[in-house]
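*Asks:* For reference, the sequence and a predicted model appear below.
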Amino acid sequence: MNSDQVLKTIQNENIAFIDFWFVDIFGELHNVGIPSYAIDKDSFVNGLEKLDASSIVGFKAVNHSDMILMPDPTSFKILPNDYDPGNRKNARIFCDLYDGSVNKESRYNRDSRGIAHKASEKLTELGITHTNWGPEIEFFVFDTINVYPSPYAATHSYGGSGYSIESKESPWAKGNVSTAIDLKEGYYPSQPKDTLEGFRKDVCDDLYNYFGIKIEAEHHEVATSGQCEINLVYDEMIAMADNVIAVKNLIKVKAKRKNKVATFMPKPIFGDNASAMHTHQSLWKENTNVMYDQDDKVAQMSQIGRYYIGGILSHASALCAITNPTTNSYKRLVPGFEAPVNVCWGLGNRSAAIRVPMYSRNQEKSKRMEYRVPDPTANIYLLEAALLLAGLDGIKNKIDPGDPVEENVYKLSTEKKREYHIGSLPVSLKGSLDSLASDSKFLEDVFTRDFLDQYSDLKYKEYTAFAQTPTAWEVSMYADA
């Protein structure tokens, strides 16, 4: 849609409020609602003077806080009924952020959506017209999460802290003979064990009917206690990032309406699988998939595609600061739970950081690479931008990834890994931030040094708070020392 079509739709559909959406530097969704009668053509020309940037984490100081929200009419969508218990009809529009006048030079450098836009413009330097992205979004839906006595107990009241998770599917729940799923036994169960099939289908229906987001598949995932996965049909870079924000928010909203809680925290349950966001990527020049090479007998992957893979693998440790941005992320990146911990690529090999799907050959449309490292706490705009820039760096510098690894990487000896030149991912958020500090040149032209410094500073503080907080596990282990 353009702005005129949006204004006409608002009138014809009797839209009461428009929710203007944007995200902070960590991908957290923010919203301001404005009555439809207060929106006019000028709103799309000069933007909305509605943002106090000093109140958004990681944005601006209080003495330079005025910013403009510029609505993107192409992102206009009518919202599902779950968004308003008052039965009003609402719509949403994503906004770009501007610092002062509305022109390309004034685009705010800490606007995640703007960073993704800027990264996508780098494609033209290599004759590539667009990229397609297809994330697999994993998450948990619990009946409740109880944190007691408070999330700050250990540091503020010295009273200790802990948490409990309740789910009809959990093996520790009472009265759940027909719904219990043991640890690591939740892959594709049928009803009645799968208690969330109806919930996922409701989400998928709303995603398609309201947001126009097409779904490849939905299913229960490997973990117990309501681990789910929704796979999105591929789309171009910015459209897909917007879609991921919408999907995550709708899941949370619909779970809340059902008195449940949805979480994209990667590893909430000890001893069980965690949630990932495997991200499929392909490069295109008009209608030609430049990752595809029919004559390549190994992977039917072009040399450009191999260089793209090489770029991502060469920057994998630094990328973790963006693709796996929480302290909890590194409780997922451990051996034994189907998460990648080794930096290599393979064909149909889910033990590698990068997998090139090989279901069938001679399929140009579906030739792609899947990066299996990210988790759903990542800011999708930054994730896409960083992966793209790493891949393009690989193409520019002809970084060859070597031969694909055919073995189960989890079972390779240390000696074999050295022979195959297989590195390891960071084991902590601090490790990934340290890697980013020493390997950020490939990002700086788009992300800017200012953004990377602010992002890293806030994340280092997050890690420090985590590292200094005693946990229930530590107390039980060391109290009698």
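*Replies:* Cool, the structure landed.

*Asks:* switch to C-alpha atoms for all contacts and neighbour counts from now on
*Replies:* OK.

*Asks:* The stretch 51-200 of the chain: strands as residue ranges?
*Replies:* Taking DSSP state E, counting those that start in this stretch as the criterion, the stretch 51-200 of the chain contains strands spanning 66-71, 77-78, 90-98, 130-142, 144-148, 162-166.

*Asks:* which residues of the stretch 101-250 of the chain fall in helices?
*Replies:* 112-120, 197-211, 237-257 (DSSP state H, counting those that start in this stretch).

*Asks:* need the strands of the stretch 51-200 of the chain in JSON lines with mean neighbour count and distance to residue 217, can you?
*Replies:* As requested, those are exported to JSON lines (neighbours: other CA atoms under 10 Å; distance: least, CA to CA, whole Å):
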{"stretch": "strand 66-71", "mean neighbour count": "22", "distance to residue 217": "31"}
{"stretch": "strand 77-78", "mean neighbour count": "19", "distance to residue 217": "22"}
{"stretch": "strand 90-98", "mean neighbour count": "23", "distance to residue 217": "25"}
{"stretch": "strand 130-142", "mean neighbour count": "23", "distance to residue 217": "9"}
{"stretch": "strand 144-148", "mean neighbour count": "14", "distance to residue 217": "26"}
{"stretch": "strand 162-166", "mean neighbour count": "14", "distance to residue 217": "26"}
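
*Asks:* Between those strands, which one is closest to residue 351.
*Replies:* Closest of the strands of the stretch 51-200 of the chain to residue 351 is strand 130-142, at 16.6 Å (criterion: CA to CA).

*Asks:* what angle separates the closest one from helix 237-257?
*Replies:* 10 degrees (axes from the mean of the first three to the mean of the last three CA atoms, to 10 degrees).

*Asks:* Tell me the gap between strand 130-142 and the middle of its chain.
*Replies:* Averaging C-alpha positions (CA atoms, centre = their mean, to the nearest Å) puts strand 130-142 7 Å from its chain's average.

*Asks:* Deepest-packed of the helices of the stretch 101-250 of the chain, please.
*Replies:* helix 112-120 (a mean of 22; mean count of other CA atoms under 10 Å).

*Asks:* Got another one to weigh against that:
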Amino acid sequence: MTVKTSADGLKQTLQDKGVKYALAGYVDIHGIIKGKFVPVEHIGRMIKGSELFTGAALDGVPQDIADNEVAAMPDMTNITVCPWNTELAWFPSDLYLDGAPFEACSRNILKRQVAAAADLGLTFNLGIETEFFLFKDSGDGGFEPISGRDTLAKPCYDPRTLGDNMPIVGELVEAMNSMGWDVYSFDHEDANGQFETDFTYTDALGMADRLVFFRLMAGEIARKHGAFASFMPKPSATRTGSGAHYNMSLADRETGRNLFDTANGVDPHGCGVTEMAYHFIAGIMKHAKAISAVIAPTVNSYKRLVRKGSMSGSTWAPVFVCYGNNNRTNMLRIPSQGGRVECRAADIACNPYLGSALILAAGLEGIREAMDPGLPHRENMYNYTDAQVRDMGIEMLPQNLGEAIDAFAADPLSRQVFGEAMFNSFVQYKRDEWTAYHTHVSDWELNRYLKFF
């Protein structure tokens, strides 16, 4: 809901809806919503930035404990009454420091790139496919799908197990539609306990807001039913992981025309998009390794970006820096409907503000410099050996978080987009995460080596 009224008018509007508390919610480095609950009686103070936060208490809000606090400044164009708790309203918020936008705020980082697109007369439209798991805790301290029937070797699109989970999934879809997201399909995915919801695209900032809110909402609705939602990219080595495919296009700011649609331009490679889209693709490919660190941001993410690792015969995840038509083995896919570009490397654990900011910056660079992505790949890229791919001049995506962070740190675009403070914070945090993983002694190691020699 958008409110263009006084603080008193806003308070009355919220009270009429039964709202008692407001949340000016910003995100940390992970894209997890943070904030304070404010009684609606104090809403006038909150919308002026009264709620202050010590960034040093959070992951990736780079501040020293001696710095002034950052303030959450609500976006009054996107106010949402929380469907699982209608006494609470969420205001997506930017962080400010000393009265000015805080450079290292994730939402501000995306807004800077949105402004760069606007300077070119462009609007960045984005749709994100939300894949996630619904589990319950098991008696042995582990976890399992909610439905006892969810044991098929190939459970994808199975209506029986989707039906078993409808108390949660159905409530989630109804909540999404109550907010005007327009869910047009949802299904059981390729792993046991895995689901996907697909809903209408919007501008990039609005879609990033929706994704971070979706994760909060799905978790709270699942909790009501004695379950939990997991946004871990790959909970099982033998099942597919959860992507968050970015479906991207650029529109003319004045007319709203989709400039990737071949009705509005020439298609030089026959994949169903315009020349501008190919330049956009080329920019993303140039910076793909750095982008990977942001759209696949965890140690676990790279166990999804492999050729094999699913009982269904495919991981359905990209391995190489390449593009093509309706071919799911490319990092960048142009669906058969055309008019958009899908990035398949992104996973559901990403911070969508940071991920879409870096992708947009790379794509705009490709457009400004009229970059050429080369010829598209319509074949199954999984069938090539690594040596064959190298001979074709195609690079591999990073194979682990360490490689991805090194690529991110080495790419000047990363620092340019993130700003000095967030760039340094992101690199340090992720390198520490990678080191912690390497120094941990896992059950796999104990089982393999403890009595091996």
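*Replies:* Sure, I can see it. Not measured: the values here are computed from a predicted model.

*Asks:* Can you give me the TM-score here?
*Replies:* In this superposition the chains share a TM-score of 0.92, using TM-score structural alignment, normalised by the length of the second structure; 436 aligned residues with a CA RMSD of 1.9 Å.

*Asks:* Same list (the strands of the stretch 51-200 of the first structure) but as JSON lines, adding distance to residue 381 of the first structure.
*Replies:* JSON lines is the format used below for these (distance: least, CA to CA, whole Å):
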{"stretch": "strand 66-71", "distance to residue 381 of the first structure": "17"}
{"stretch": "strand 77-78", "distance to residue 381 of the first structure": "19"}
{"stretch": "strand 90-98", "distance to residue 381 of the first structure": "12"}
{"stretch": "strand 130-142", "distance to residue 381 of the first structure": "12"}
{"stretch": "strand 144-148", "distance to residue 381 of the first structure": "28"}
{"stretch": "strand 162-166", "distance to residue 381 of the first structure": "30"}
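
*Asks:* returning to that earlier point: output the helices of the stretch 101-250 of the first structure as CSV; include the columns distance to residue 144 of the first structure.
*Replies:* Below are the helices of the stretch 101-250 of the first structure laid out as CSV (distance: least, CA to CA, whole Å):
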stretch, distance to residue 144 of the first structure
helix 112-120, 31
helix 197-211, 16
helix 237-257, 10
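
*Asks:* Tell me which of those helices sits nearest to residue 89 of the first structure.
*Replies:* Among those, if distance is taken as CA to CA, the winner is helix 197-211, at 12.0 Å.

*Asks:* And the contacts of the closest one?
*Replies:* For helix 197-211 of the first structure, contacts defined as CA atoms under 8 Å, 6 or more residues apart in numbering pick out 77-80, 191, 213-215, 218-220, 228, 230, 247, 250-251, 254.

*Asks:* sorry, back to before: quick one: closest of the strands of the stretch 51-200 of the first structure to residue 279 of the first structure.
*Replies:* strand 130-142 (4.3 Å).

*Asks:* Which stretches in the stretch 201-350 of the first structure count as strands?
*Replies:* Going by DSSP E, counting those that start in this stretch, the stretch 201-350 of the first structure shows strands at 215-220, 227-232, 235-236, 261-263, 279-285, 288-289, 342-343, 345-347.

*Asks:* of those, which approaches residue 169 of the first structure most closely?
*Replies:* By CA to CA (comparing all of these), the closest turns out to be strand 227-232, at 9.8 Å.

*Asks:* how about that closest one, which residues of the second structure does it hit?
*Replies:* The aligned range for strand 227-232 of the first structure in the second structure is 194-199, by TM-score structural alignment.

*Asks:* Have a look at how far, on average, the matching stretch is from the first structure.
*Replies:* Stretch 194-199 of the second structure differs from its equivalent in the first structure by a mean of 1.0 Å after superposition (mean CA distance after the TM-score superposition for the first structure).

*Asks:* chain center to that stretch, what's the gap?
*Replies:* 13 Å.

*Asks:* what would the strands of the stretch 201-350 of the first structure look like in a markdown table with mean neighbour count and distance to residue 128 of the first structure?
*Replies:* Listed next are the strands of the stretch 201-350 of the first structure as a markdown table, based on neighbours: other CA under 10 Å; distance: least, CA to CA, whole Å:
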| stretch | mean neighbour count | distance to residue 128 of the first structure |
| --- | --- | --- |
| strand 215-220 | 18 | 26 |
| strand 227-232 | 23 | 23 |
| strand 235-236 | 17 | 13 |
| strand 261-263 | 21 | 36 |
| strand 279-285 | 21 | 5 |
| strand 288-289 | 18 | 10 |
| strand 342-343 | 24 | 26 |
| strand 345-347 | 23 | 23 |
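
*Asks:* Relative to residue 418 of the first structure, which of those strands is closest?
*Replies:* strand 342-343 (11.3 Å).

*Asks:* Which residue numbers in the second structure does that closest one align to?
*Replies:* So strand 342-343 of the first structure sits over residues 320-321 in the second structure, by TM-score structural alignment.

*Asks:* now the strands of the stretch 201-350 of the first structure as CSV including distance to residue 369 of the first structure?
*Replies:* Below are the strands of the stretch 201-350 of the first structure laid out as CSV (distance: least, CA to CA, whole Å):
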stretch, distance to residue 369 of the first structure
strand 215-220, 17
strand 227-232, 15
strand 235-236, 15
strand 261-263, 27
strand 279-285, 5
strand 288-289, 12
strand 342-343, 14
strand 345-347, 9
